[in-house]
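Enquirer: Okay, sequence plus prediction incoming.
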Amino acid sequence: MARQLTLRNVERQGLERRVVSQAREKILREGDPARDSVLIAGDEAWHRGVLGIAASRLAREYHRPVILFGMEGDRASGSGRSIPGVSIHAILGEVAAFFLDFGGHDQAVGASLRTEDFPAFRDAARAVFAERVDPQALVAVEEFESELPLDVVDEELMAELDLLEPHGVGNPRPLFSSGQTRVVGSLAPLGDSGMRGAMPGRDGPIPFRAWGDVRVPPSGPMAVLYRLSRGRSGAPEAEIVRVRA
């Protein structure tokens, strides 16, 4: 049973990474993340069970509301995630005539529509978000919880962070700053646009991953903003969201 659960988790994580990577490519190809007030993409190959997680990751990456749809025949099922200060539910309510089903709250929505209506919906949603969203809300201000050098991260600290679970909308993983760290060993590609490696921790190297425009230098000192979680083995892992070399 435990092995089956592990295999399912690995498979699901693979699906998540694939959807995030493909959605990022579509967003860059079909829109402009630096200009658009909302990022919308859809694909027939995307499993709707991972769309919310993928949208959440991309919303953090681009600091924009993100809505992703998986097309199944004549029906497209989607999930959206927002950023602080932008009610994705209220704004999408202005184009609710497109939806077959629609629900959610300020920071997360679920919706479905006819596949043939997706292009018109995307255009209408982009227009209403451009009108309703304050441009200042789209300027990322990285507010981290505290300075936490990676070389003090150990099991005792991770146990304290476990008490903050579960994480999700309304309770994101805390963001920390480490002012002086470096890559241990070499970097390796992760998916189509990510990278992975390791940084020094108290109990040994801490694996990390970075996505999109986050560029980690292969050598030399760097400062990072990062989030901590546990990997499949239970050991700490980091997601780097900003780098200053």
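Expert: That came through fine. Source: prediction; values computed, not measured.

Enquirer: contacts, neighbours, all on C-alpha from now
Expert: Noted.

Enquirer: ok, how many other residues are close to residue 128?
Expert: The local packing of residue 128 (other CA atoms under 10 Å) involves 16 other residues.

Enquirer: Give me the longest helix you can find in the protein.
Expert: Counting by DSSP state H, the longest helix found in the chain is helix 2-30.

Enquirer: Could you give the separation of it from the chain centroid?
Expert: Averaging C-alpha positions (CA atoms, centre = their mean, to the nearest Å) puts helix 2-30 11 Å from its chain's average.

Enquirer: try this one side by side with the last:
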Amino acid sequence: MSKRWVYKDLPDPETVHSLASGIKVSDTLAALLVQRGYSTFEETRAFFRPHLGQLHDPFLMKDMEKAVNRLSEAIFKKEKILIYGDYDVDGTTSVALAYGFLRKYHSNIDYYIPDRYDEGYGISETGVRWAAEQGFTLVIALDCGIKAVSKVELANSLGVDFIICDHHLPGPELPKAFAVLDPKRLDCNYPFDGLSGCGVGFKLMQAFAIQNTVDIQELYLYLDLVAVSIASDIVPVVGENRVLAYFGLQKLNKSPLPGLKALKNLSGIRGDVTVTRVVFGIGPRINAAGRIDHAGAAVELLLARTEEEAEELAAQLDIKNDLRKGFDENITKEALAIIEEEDQLKKSFSTVLYRENWHKGVIGIVASRCIEKFYRPTIILTESNSKATGSARSVVGFDVYEAIAECADLLDQYGGHKYAAGLTMNLDKVEAFKERFEEVVARRITPEMLEPIIDIDLAIPIEGINHKFFNILRQMAPFGPGNMQPVFVSTNVVAKSVKQLKDIHLKMFLSQEGSKASLEAIAFGFGEYYDAIANGTPFNVAYTIEENDFMGNKTMQLHIKDLKLD
């Protein structure tokens, strides 16, 4: 699939040179920093040397004092406290953090994860009534609840107080909970609004520790959970999130919680755990619990006290992840085959597919897989509780939530954001929805949005890449949204010693005319280019610079993202 290379604006040369001189790095590295908003010595020092003292005062968040006072009162009066969280990675890590931290100071505490299939996302009526029946008087809702107006109203009528810790955009009306913690509240002046759900839970626990003079190191034992939530929920890795991710990944690499250590081992991660390795190795295994069965199993693993217990629970979760992968692969094949077989669907501006027997737990993943092949807004629907329920995914620049909103009269409910959403409708509305959604997408989408893009930071010569350059470059990690791993372009490159791996990948050495410098490169999925470049034809290449660790032997390697023949 052809990709459009989009170059970032080149920063002001004088600013770049001044910064390069001030912090003693190359102009290339200084340009990367200026592009990311760091142009002074003080800003770059804070960026390269994060410390936990950079975390904001949690009491700056609206309703924080009310929330902590209510939590402290409940603990003092020995009330029953319920920790309530969503079934995805952010929700389960949130619950594990809050429950794991508070159980040291309060024994009358439990946790609750709604069932994906019976209760759906967020605070459910079933969960509220269960809490009341069991005698819980305080519920701390994590990674959900900001739009649960009627559910909180029900809880109030049943004598159950709610503290909501959410990070999603509020609706027009806030729930009448005892306290609502959400940095995206319009009336909240907290300095950073990009926290994950687990991050908001962390701020509540931080405030509790401050108010009750609890050793803050007791809370920092759970920073690895916060890092996993930040990586898996794809929130911006800037500001406070960068600090939390930086120290959370340090803990994940040096002294992880038993459950995360077991998941790390099962994922086969060699070397340091990075944001990317969490996203593709640890996160999917946590998610598998709620996709295949019940997410309570993930929380149980994350709360494991011993390595033996964790290894046993992780093995069970890995079985579910294998099942998830099987469903994912089979349904993706079916979905792609449907598109290939229908000429009209192949020419459409959108993909909307429905099969009653597709597994609800993986349809979001399948939507993403379809976009890899047919790059356009995609919705995968299946039957659940006699309704058609689906997951939507989008392409860069296209607001799929707004497009779905134009079809609201056909839907029972919908929710989400610009690039991912969920929806439910009557089965007899599916065909009408397909037609309406296609009409809306065709009207709204632009040709540029239908072509995948690669954001390019800078064009550089290969001879400028050395160990000193790379060692400074990797100090810019952790990488993620807002601070992505730099992508470089080198032009008129020639490949030498080109090898095909499994017929679909390429391994080679790249050099440029007039330079003796040569670097090893790996190109996953570019096997079709073998004949075109093995004969010495020059081409342009987009890549990241990474470290290849083979049996303890570490070397620099270019990871090719795309190439264009000259």
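Expert: That came through, no problem. Computed from a predicted structure; not experimentally measured.

Enquirer: Just give me the residue closest to the centre of structure 1.
Expert: Among the residues of structure 1, the smallest C-alpha distance to the mean C-alpha position (CA atoms, centre = their mean) belongs to residue 57, namely 0.6 Å.

Enquirer: In structure 2, what residue corresponds to that one?
Expert: Taking TM-score structural alignment as the alignment basis, one finds that residue 57 of structure 1 is matched in structure 2 by residue 369.

Enquirer: How about residue 11 of structure 1?
Expert: If you follow residue 11 of structure 1 across to structure 2 using TM-score structural alignment, you land on residue 323.

Enquirer: Pretty sure that match sits against residue 292.
Expert: Yes - with contact defined as CA atoms under 8 Å, residue 323 of structure 2 counts as touching residue 292 (7.5 Å).

Enquirer: Comparing those two, which residue is more hemmed in?
Expert: Taking residue 323 of structure 2 and residue 292 together and counting by other CA under 10 Å, residue 292 has the greater number of neighbours (20 against 15).

Enquirer: Just list the residues touching that one, thanks.
Expert: Residue 292 of structure 2 makes contact with 320, 323, 324, 361 under the criterion CA atoms under 8 Å, 6 or more residues apart in numbering.

Enquirer: go with 10 Å
Expert: 116, 117, 317, 320, 321, 323, 324, 327, 359, 360, 361, 362 (CA atoms under 10 Å, 6 or more residues apart in numbering).

Enquirer: again with residue 214 of structure 1
Expert: So residue 214 of structure 1 contacts 61, 193, 194, 195, 240, 241, 242, 243, 244 (CA under 10 Å, 6+ apart).

Enquirer: Could you look up the SS state of it?
Expert: Reducing the assignment at residue 214 of structure 1 to three states with DSSP: H, G, I helix; E, B strand; the rest coil gives coil.

Enquirer: now do residue 361 of structure 2
Expert: On the three-state scheme (three-state DSSP), residue 361 of structure 2 is labelled helix.

Enquirer: Does it touch residue 288 like I think?
Expert: Yes - taking CA atoms under 10 Å as the contact criterion, residue 361 of structure 2 and residue 288 are neighbours in contact, 8.4 Å apart.

Enquirer: Neighbour count for the two, which is higher?
Expert: A side-by-side neighbour count of residue 361 of structure 2 and residue 288, using other CA under 10 Å, places residue 288 first with 28 against 21.

Enquirer: so that one, which of the three states?
Expert: Each residue gets one of three states, and residue 288 of structure 2 gets helix by three-state DSSP.

Enquirer: what's the closest non-adjacent residue to it?
Expert: residue 321 (5.0 Å; CA to CA, 6 or more residues apart in numbering).

Enquirer: Check the burial of the one you found by counting its neighbours.
Expert: The burial metric for residue 321 of structure 2, expressed as a neighbour count using other CA under 10 Å, is 20.
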